[in-house]
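>>> could you look at this predicted model? Sequence included:
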Amino acid sequence: MPRHEAVVLEYGQWVQLTVADVTAISFQVIAGAEVHITGTDGPVPPGPGAAGWQYAPGQGERNVALADLFPGIAASRVWAQASGGGGVPGRVMVSHA
């Protein structure tokens, strides 16, 4: 199932950016705090302290393969959480087929 929309992130809570298993994704942090992005190999949310990447507002990826973004795991889902200081929420534009 494809997705093309902005997703609001509450501070410290994982939100799934994908709506099904995917092999590639585009996303950009469009507002708010820095965002922590990680992948999993299924629909179960990552645990506390999960490894991943930090993106500041204005940063993101364009049509990146999950195998390139997370080469150490067989990721099929992408998750995000607002992680900047002060408990500020974030917003991410996400698009995938």
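Looks like it arrived, so ask away.
>>> from here on, contacts and neighbour counts on C-alpha atoms
OK.
>>> so what's the residue count around Gln13?
15 (other C-alpha atoms under 10 Å).
>>> residues in contact with Gly39?
With contact set as C-alpha atoms under 8 Å, 6 or more residues apart in numbering, Gly39 has these partners: Pro46, Gly52, Leu66, Phe70, Ala75, Ser76, Arg77, Val78, Trp79.
>>> before we go on, here's another structure to hold up against the first:
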Amino acid sequence: MNQERVECPVGQYTQINSDSLASLSFNLQVHKGAVEFRATTDTTQPDADLPGLRYAEPWGERDLAMSDLFQLASAAYIWAKPLGAAATVFIDYGS
């Protein structure tokens, strides 16, 4: 397991993986509110108008293919934007 802790400031996008992914697992520590996740095909920040997924603590995903999580074809990079307060995302890149 290659788990990484990523601190995400409230109200701004944080890229939570440095290499492209085919699948991932993650869970959250959020003190207030939810975290919105968006995907991109490269390391460019996502457009605010693109659809995203919202999660609140203690929810996350386990070993889910990127294509099952996001509608964006060839999605490879994940971005997190806490909506109520700063959050910590724990992401597992697999073995």
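Looks like it came in fine. In this text the structure is predicted, and so the values were computed from the model without any measurement.
>>> sorry, back to before: for the contacts of Gly39 of the first structure, work out which two are farthest apart.
Within the contacts of Gly39 of the first structure, Pro46 and Leu66 form the most distant pair, 15.7 Å apart (C-alpha to C-alpha).
>>> pull the longest strand from the second structure.
The single longest strand within the second structure, with elements called by DSSP state E, is strand 23-30.
>>> pull up the aligned stretch in the first structure for that one.
Here strand 23-30 of the second structure aligns to the first structure at residues 24-31, judged by TM-score structural alignment.
>>> how close does that stretch sit to the second structure?
Superposed on the second structure, stretch 24-31 of the first structure shows a mean distance to its aligned partners of 1.1 Å (mean C-alpha distance after the TM-score superposition for the first structure).
>>> quick one: Ile78 of the second structure and Glu36 touch, right?
No: the criterion here is C-alpha atoms under 8 Å, and Ile78 of the second structure misses it with Glu36 at 10.3 Å.
>>> more neighbours, the two?
Neighbour totals were compared for Ile78 of the second structure and Glu36, and Ile78 leads with 26 against 18 (other C-alpha under 10 Å).
>>> and the host helix or strand of that one, what does it pack against?
Assessed by DSSP states H and E, Ile78 of the second structure sits inside strand 77-82. The contact analysis (3 or more C-alpha pairs under 8 Å, 6 or more residues apart in numbering; DSSP states H and E) places strand 77-82 of the second structure against strand 3-8, strand 14-15, strand 35-40.
>>> deepest in the core, which of those is it.
Across those, the average number of neighbours (mean count of other C-alpha atoms under 10 Å) peaks for strand 35-40, which reaches a mean of 24.
>>> that one vs the first structure, average offset?
Once fitted to the first structure, strand 35-40 of the second structure is off its aligned match by 0.6 Å on average (mean C-alpha distance after the TM-score superposition for the first structure).
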